[in-house]
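Visitor: Just a sequence and a predicted model for now, questions to come.
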Amino acid sequence: MAREVRAFAVTVLTLAALGVAAGLVWSGLTPRAPYQVTEQGTTVLADPATQALIAADGWYAVITGALGLLCGGVAWFSGRQWMLPVLLGLCAGGVLAAFLTLWTGTTFTIGAVTVEAAAAPGVKVVPGALRLTASGVLVSWPLLAVGFFGLLEGMHGYRESPLRHPYGIGPDLGERR
């Protein structure tokens, strides 16, 4: 029982650490939306046609989705002895990693952030904070990690299954098992 708990905990903690790193990468790669500072000191979106808000969602989905696939594959190959704890760790750790990626990316700004927007003379344009507008991309990490893990296990199970050779006929036609 202790080994299963340890396999679960290692999986969750590994994915959590990757989530923090993914948040820093997301913060460094994602363009910021341009915001205009009003006379009252508040900010409003300077360019309503900007694609930066959509790009933030897309970069988040690409980064966390790729890491989900990577984690699912590595977990399947390395966790063959403790399949269920590793699978549960992928699910719980993927959710935790997704939220840590979001928190890290929105809290820390990596690199120089510049924005471009068509503004009237004398208007101050500043980069906006990084945020997600499509909250559905939060499930990309755990969904792809667990899904890829299940796909690999299903392919492996089918390869060793007696259903692969119906009627007891082996790979060489006519040979009985």
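Guide: Perfect, I can see it now.

Visitor: Could you use CA atoms for every contact and neighbour count after this?
Guide: Noted.

Visitor: All the helices of this structure, residue numbers only.
Guide: 2-29, 52-78, 83-107, 140-159 (DSSP state H).

Visitor: Spatially nearest residue to the residue nearest the centre of the chain (excluding sequence neighbours)?
Guide: Geometric centre of the chain, nearest residue: residue 64, 1.7 Å, by C-alpha atoms, centre = their mean. Spatial nearest neighbour of residue 64, chain neighbours left out: residue 141 (5.0 Å); criterion: C-alpha to C-alpha, 6 or more residues apart in numbering.

Visitor: another structure for you, compare them:
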Amino acid sequence: MRHARDFAVTVLALAALGVVAGVLWSILAPRPPYVVTGRGPVLADPSTQALIAADGWFAVVTGAFGLACGAAGYSLSRRGRPLAVVAGLAAGGLLAGHLATVVGGAVNLGAVSVAAAGRNLPTVAGPLELTAQGVLVAWPMLAAGVFAALEGLAGYRDSPLRRPFGGRDPYGPISSYDISGGGPAR
């Protein structure tokens, strides 16, 4: 029962952070310029870099949240149920990334627009959306990756493989060697 609780708490905490990440992404990412025509809005400059920049800012924001969540999840799960927390980081990271795209597209706080190159038409800031869907996995991958790296470091630090032979020298203490003959002293 505690495993399910840890999983659910982790997913819900990351979902709440996904809303915050969406607002932050909305503030930071530029909007592509659109021209309003009789047929509706049309992308003013097909070679605009604003679409790519929006994906990049999404990856930066959700990646930073993923790193922080992975470290926090590791430090809070030291009680002995890390599997529930790391599964919650992966599932919650996916949910948080999706919520960040929905909230970021709906909030529209940072109406920074990139000007259309070589156009003298009035432009409006377009909607904020992802064009590269692969950046949705930045949050869960980095969160689970940081968790796994920290768990691996702690496991190595406590591992008996780090101190072979029980921490003793297999050849005995140095004082028992005959330096001139190259073997044990007799």
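Guide: Nice, I can see it. What you see is a predicted model, and the numbers here were worked out from it, not measured in a lab.

Visitor: quick one: what's aligned to residue 167 of structure 2 in structure 1?
Guide: In structure 1, the residue matched to residue 167 of structure 2 (TM-score structural alignment) is residue 169.

Visitor: ah, wrong one, I meant residue 97 of structure 2
Guide: Using TM-score structural alignment, residue 97 of structure 2 sits opposite residue 98 in structure 1.

Visitor: Hmm, residue 175 and the match of residue 167 of structure 2 touching each other?
Guide: Yes: with contacts counted by C-alpha atoms under 8 Å, residue 169 of structure 1 reaches residue 175, the gap being 5.7 Å.

Visitor: So for those two, which sits in the more crowded spot?
Guide: Neighbours per residue (other C-alpha atoms under 10 Å) separate residue 169 of structure 1 from residue 175, with residue 169 holding more: 14 against 9.

Visitor: list the contacts for residue 2 of structure 1?
Guide: Going by C-alpha atoms under 8 Å, 6 or more residues apart in numbering, residue 2 of structure 1 touches no other residue.

Visitor: likewise residue 66 of structure 2?
Guide: Taking C-alpha under 8 Å, 6+ apart as the test, what residue 66 of structure 2 contacts is 93, 138-143.

Visitor: Now do the same for it: its match in structure 1.
Guide: That one, residue 66 of structure 2, aligns with residue 68 by TM-score structural alignment.

Visitor: circling back to that earlier point, most tightly packed of the helices of structure 1?
Guide: helix 83-107 (a mean of 23; mean count of other C-alpha atoms under 10 Å).

Visitor: distance from that helix to structure 2 after superposition?
Guide: Taken over the aligned residues, the distance from helix 83-107 of structure 1 to structure 2 averages 0.8 Å (mean C-alpha distance after the TM-score superposition for structure 1).

Visitor: quick check: angle from that helix to helix 2-29?
Guide: Put simply, helix 83-107 of structure 1 runs at 30 degrees to helix 2-29, going by axes from the mean of the first three to the mean of the last three C-alpha atoms, to 10 degrees.
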